[in-house]
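Trainee: next come a sequence and a model predicted from it.
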Amino acid sequence: MTALNQEFQLASDTYRTTASIGACLFNGSQIGAELLLKQTELAMYWAKRAGTNLVQIFDPAMEVAIIQRTALKNDLHEAVSGRKFELYYQAQIEGTQLVGAEALLRWSHPSKGWISPGEFIPLAEETGLIVPLGLWVLESACTQLAAWSRIPELQQLTIAVNVSVQQFNQPDFVKQVGDVLRKTGVNPKCLKLELTESLLASDVDAIINKMNTLRAEGIRFSLDDFGTGYSSLSYLKRLPINQLKIDQAFVRDLLVNAEDSIIAKAIIELSQNMGFEVIAEGVETSAHQAFLAEMGCNIYQGYLFGRPLPIHEFEQSPAFLSLRVQ
């Protein structure tokens, strides 16, 4: 590793390289050469996944993890093609009134039970399955919006849909969204697309053009997890967004952590000064809500108002039912 890290010359240029190294311990001829090389290569890829310039010794647990990951990847392919997912909805509250919900993807595996989104979403992104999966989420959410639009007291409810970087960067993404809106007959103003700051690592001008086209149709944009990724005020002033979302990492401890409360307050003031709505996620207690309200944030999402629920349970929640009896 030390030798490979040395500078070297190619013509008049100086270069420096890094290496990912896999190694395997073995005892004489107890393991065949082919298996030995396979295990060493597996260790090398494990080193690459962990970062750069690392050495990794083979451990049998790696092989088990790879086998399990490969099996889950195959199951994910089948689940996407068979649309074996479900959307859960988590309430978004303004003041004390339900104004919408965030659509959250859930997967109940036939033998493993519920698979965490933190496990299958990265796998979907790695395999490219996030693109058809994201389109299914968009279609399902808009179908639900269409159902609500037929009930007068529910017509103003919005649904926020998370859009991955890969999905947004599809050349025909704008057309896909337009096709879904026309197919379902949904009022575009009721659809909110949530983008993460990681999107800003790609072609910002192309992103802004797409956003402007969709916003001209009435679609709203929320910048999710603000302050945790590629935060840049120079980008923020150019992006045609409607809302900033305070990440739950800052909300969770804002009552006991001075730094978190300062960051939350700064995001709220920034939003107000730039004419954005601001919503806080991860609001779990009345104390959280009161503290945020005092700072000027009056739109909330979190366990205080309800956990993510399947649609039939969401529509029986107190916040939802209160709209039906107004």
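Mentor: Now that the structure is in, tell me what you want to look at.
Trainee: could you use CA atoms for every contact and neighbour count after this?
Mentor: Fine.
Trainee: can you give me the strands in the stretch 51-200 of the chain?
Mentor: Using DSSP state E, counting those that start in this stretch, the strands found in the stretch 51-200 of the chain span residues 55-57, 86-94, 97-109, 113-115, 158-162, 191-196.
Trainee: and what of the stretch 201-326 of the chain?
Mentor: 220-226, 243-246, 277-281, 299-301, 309-310.
Trainee: stretch 167-185: how far from the chain's middle?
Mentor: Relative to its chain's centre, stretch 167-185 lies at 19 Å (CA atoms, centre = their mean, to the nearest Å).
Trainee: can you pull out the residues in contact with that stretch?
Mentor: Residues from elsewhere that reach stretch 167-185 (CA atoms under 8 Å, 6 or more residues apart in numbering): 130-131, 134-135, 138-139, 142-143, 146, 187-188, 207, 210, 213-214.
Trainee: ok, now with 10 Å
Mentor: Contact with stretch 167-185 is made by 125, 128-136, 138-147, 149, 163, 166, 186-188, 191, 195, 199, 202-203, 206-207, 210-211, 213-214, 217, 219, as judged by CA atoms under 10 Å, 6 or more residues apart in numbering.
Trainee: I'd like the strands of the stretch 201-326 of the chain as JSON lines, with mean neighbour count and distance to Q155 appended.
Mentor: Formatted as JSON lines, the strands of the stretch 201-326 of the chain follow (neighbours: other CA atoms under 10 Å; distance: least, CA to CA, whole Å):
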{"stretch": "strand 220-226", "mean neighbour count": "22", "distance to Q155": "16"}
{"stretch": "strand 243-246", "mean neighbour count": "23", "distance to Q155": "20"}
{"stretch": "strand 277-281", "mean neighbour count": "22", "distance to Q155": "20"}
{"stretch": "strand 299-301", "mean neighbour count": "25", "distance to Q155": "19"}
{"stretch": "strand 309-310", "mean neighbour count": "17", "distance to Q155": "20"}
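Trainee: may I see those strands arranged in JSON lines, with distance to L35 as well?
Mentor: Shown next, in JSON lines, are the strands of the stretch 201-326 of the chain (distance: least, CA to CA, whole Å):
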{"stretch": "strand 220-226", "distance to L35": "44"}
{"stretch": "strand 243-246", "distance to L35": "50"}
{"stretch": "strand 277-281", "distance to L35": "49"}
{"stretch": "strand 299-301", "distance to L35": "51"}
{"stretch": "strand 309-310", "distance to L35": "47"}
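Trainee: among the ones you listed, which is nearest Q92?
Mentor: strand 299-301 (4.9 Å; CA to CA).
Trainee: try this one side by side with the last:
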Amino acid sequence: MEEDPRSAMMIVEMLRAVWPRGLLITQAQHVPDAAQELVDHGATCVLLDLPRDRSTPLDALEQLSAAGPSTPIIVLSEYRDDDLGVEAVRLGAQDYLLAAEVTPATLGRAVSYAVERKRSEVELARQALHDPLTGLPNRALFLDRLSVALDRSRRTGAAVCLLFLDVDTFKEVNDTLGHAAGDLLLTVLADRFRGLLRPMDTAARFGGDEFTFLFEGLDSEREAMLIAERISHSASLPLALGDDETSVAVSIGISMVTDPASSVEEVIRNADAAMYQAKELGGSRFELFDDRSRRRTATVTSLEGSLRAALDHGQLRVHYQPRVSINGDTGLVGFEALVRWQHPERGLISPSEFLPLAEETGLIVPIGEWVIEEALEQVRRWRQSRPGMTISVNVASRQLATPDLVANLERALHTAGADPGVLWLEVTEDTVQENPVVVASALAGLHGLGVNLALDDFGVGHTSLQSLRELPVNMIKIHQSFIAALDAEPDDSALVGALVELGHALGLTVIAEGVETDVQLAHLRELGCDGAQGFLFSQPVPEDGVHELLVSR
């Protein structure tokens, strides 16, 4: 953009000296004309001349950047002003050149560099806002577009509709065909979803096997349900995953925004609640957010608030279940710390009711840190009379993904004055399979501290022998379903025996979970199992019940 025709002609001549062919140059004398040209036709690069007499010389730069956010802009100035140059670059210019010093070579080089720099910037921005696996917008970009759509709805009254989709059978595909097949499944679904959208619609990978869809201007709930039906049908079509062919079912929640004051969080929560309602009704269907969904959302929201208050007001408790050695005389060797919620009105709330919510909301991280701190303080006291006592604590996937996990644990050990060897951290086999790279890295860091690591619920997942050898674990805990079968299905003892032998072959301690009968205990002893846990020895007990167990065992 150049107001002076003579100066514009000189710049054109310089550019043609560098690129004699294939160059299309458009000149605009005024900012509105230049901005409209960018909107209508775009440009490879913009050369913006700043006149000396303009009181706000960078206004034009801001307007052109807004009109062509992915177009590089080079500022040409008639006078040297380093502060102005710095400000121009801060506002988005790729370069700042003094017009009197420009030559064809320097201008050509500046344009080439500006185009490449801008291309890199745009690609980095795209990567930051798109899912690397599917190429769809990620959670951050989707939330931003939803926020813009809600703002537009408040001004114009246009309808906004959100669909929240979860793949019902994704875990089964991952477990049976492997994570590579699971990734391929997500990319195939993403491609199908793209093909169903209008240019103004948005489909995003919200996280894991969850997808979200944003639609504006729908005429009715019926139209939203027809779209959900098309998406569901598209997902259910057979798809090839390498040498295997499979099909999947999806559950979809629909939220039509009827209140212009609705927040982004509320709209997401409503669609999520409707999706869970679809799952509760058997899955492979879609549900519209209604009074039933609203009641569920209210319950979950209330429970989340209460759980936050429970953490702040000391309503959480730690109960302890003993772990015993059985490869000789039965002897107490340690305890597993299990969190409980002592609600002021509802009494003791089952972990199955609040731990999934804690995991979903991220509250599992501070709760987990608190449990570890409590457990370390308790084991320090126990070891004064029973030096060999150890303590086990479960670690959730959200905790393992926390960057400061190792640092926080090291601080907790130091505060409690506890040796790292007294602590066992337990990770389920499912957790390892959900995100093997992140989990392996976290376990390596924890192992470096000197704490012991156990693979919990062993046998129900699909951990390969190679993965088991590579994980820095010291113990496997056989899932209670195998132990329960020892009473009714004696043949299952061979399977349990194989698990015990596998653990020992890898140099691991083997513990049986859920031991409830003397028959089970006898089988486990014959099979050479090292230790056991279960109601046969004791239910989880509060802190004041541990003393009796320490004395009696």
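Mentor: Right, received. Where do you want to start? Just so it is clear, the model here is predicted, and its values are computed rather than measured.
Trainee: give me the TM-score for this pair.
Mentor: Remark: TM-score between the superposed chains equals 0.82 [TM-score structural alignment, normalised by the length of the first structure]; 301 aligned residues with a CA RMSD of 3.0 Å.
Trainee: filter the contacts of stretch 167-185 of the first structure down to the buried ones.
Mentor: By neighbour count, with 16 or more other CA atoms under 10 Å, those hold 125, 129-131, 133-136, 138-143, 145-146, 149, 163, 166, 186-188, 191, 195, 199, 207, 210-211, 214, 219 as buried.
Trainee: from the residues you listed, which land in helices?
Mentor: Judged by DSSP state H, those include 125, 130-131, 133-136, 138-143, 145-146, 149, 166, 207, 210-211, 214 as members of helices.
Trainee: and the lengthiest helix in the first structure, how far out from the chain middle?
Mentor: Secondary structure of the first structure per DSSP H: the longest helix is helix 60-81. Helix 60-81 of the first structure has its C-alpha centroid displaced from the chain centroid by 21 Å (CA atoms, centre = their mean).
Trainee: now for it, which elements pack on it?
Mentor: When contacts are defined as 3 or more CA pairs under 10 Å, 6 or more residues apart in numbering; DSSP states H and E, helix 60-81 of the first structure sits against helix 33-50, strand 97-109, helix 117-127, helix 130-149.
Trainee: which other residues reach that helix?
Mentor: Here helix 60-81 of the first structure makes contact (CA under 10 Å, 6+ apart) with 39, 42-43, 46, 82-85, 107-110, 112, 115, 119-121, 123-124, 126-127, 129-130, 132-133, 136.
Trainee: from these, list the buried ones, please.
Mentor: By neighbour count, with 16+ other CA under 10 Å, the contacts of helix 60-81 of the first structure hold 39, 42-43, 46, 85, 107, 120-121, 123-124, 129-130, 133, 136 as buried.
Trainee: ends of stretch 513-521 of the second structure, how far apart?
Mentor: This stretch, stretch 513-521 of the second structure, spans 11 Å end to end (CA to CA, to the nearest Å).
Trainee: what separates the residue positioned nearest the centre of the second structure from F164 of the second structure, distance-wise?
Mentor: Nearest to the mean C-alpha position of the second structure, counting by CA atoms, centre = their mean, stands G207 at 5.5 Å. Distance, G207 of the second structure to F164 of the second structure, by CA to CA: 11 Å.
Trainee: again with F335 of the second structure
Mentor: From F335 of the second structure across to F164 of the second structure, the span is 42 Å (CA to CA).
Trainee: when the two are compared, which one has more neighbours?
Mentor: Legend: neighbour count by other CA atoms under 10 Å for F335 of the second structure and F164, higher for F164 (28 against 23).
Trainee: what's near enough to touch the more buried one?
Mentor: By CA under 10 Å, 6+ apart, the contact set of F164 of the second structure is 203-204, 206, 210-214, 228, 251-255, 268-276, 286.
Trainee: what about it, which SS state?
Mentor: Per DSSP: H, G, I helix; E, B strand; the rest coil, the secondary structure class of F164 of the second structure is strand.
Trainee: taking the contacts of F164 of the second structure one by one, which sit in strands?
Mentor: Among the contacts of F164 of the second structure, the members found in strands (DSSP state E) are 203-204, 206, 210-214, 251-255, 286.
Trainee: save the residues you listed as CSV, and put in neighbour count and distance to D404 of the second structure too.
Mentor: Below are those laid out as CSV (neighbours: other CA atoms under 10 Å; distance: CA to CA, whole Å):
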residue, neighbour count, distance to D404 of the second structure
A203, 22, 33
A204, 26, 29
F206, 22, 24
E210, 18, 27
F211, 24, 29
T212, 26, 30
F213, 21, 33
L214, 21, 35
S251, 26, 35
I252, 33, 35
G253, 29, 35
I254, 29, 37
S255, 27, 36
F286, 26, 39
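Trainee: which one of the residues you listed is nearest to R525 of the second structure?
Mentor: Closest approach to R525 of the second structure among those (CA to CA): E210, at 45.1 Å.
Trainee: now do the same contact list for the spatially closest residue to that closest one that is not a sequence neighbour.
Mentor: Among residues not flanking E210 of the second structure along the chain, D166 sits closest, at 4.6 Å (CA to CA, 6 or more residues apart in numbering). Residues near D166 of the second structure by CA under 10 Å, 6+ apart: 206-212, 249-253, 272, 275-276, 278-279, 283-284.
Trainee: could you report the distance from D166 of the second structure to I252 of the second structure?
Mentor: Distance of D166 of the second structure to I252 of the second structure, computed by CA to CA: 7 Å.
Trainee: shared neighbours, those two?
Mentor: E210, F211, T212, D272, M275, Y276, A278, K279, G283, S284.
Trainee: surely the third one is in contact with I231?
Mentor: This means T212 of the second structure. No: using CA atoms under 10 Å as the test, T212 of the second structure is too far from I231 to be in contact (11.2 Å).
Trainee: so what sits against both of the two?
Mentor: L163, L165, I252.
Trainee: which position in the first structure pairs with the first one?
Mentor: In the first structure, no residue is paired with L163 of the second structure according to TM-score structural alignment.
Trainee: so who does L163 of the second structure touch?
Mentor: Residues near L163 of the second structure by CA under 10 Å, 6+ apart: 203, 211-215, 224-225, 227-228, 231, 252-256, 267-268, 270-272, 274-275, 286-288.
Trainee: can you rerun that using 6 Å?
Mentor: Contacts for L163 of the second structure (CA atoms under 6 Å, 6 or more residues apart in numbering) come out as T212, F213, G253, I254.
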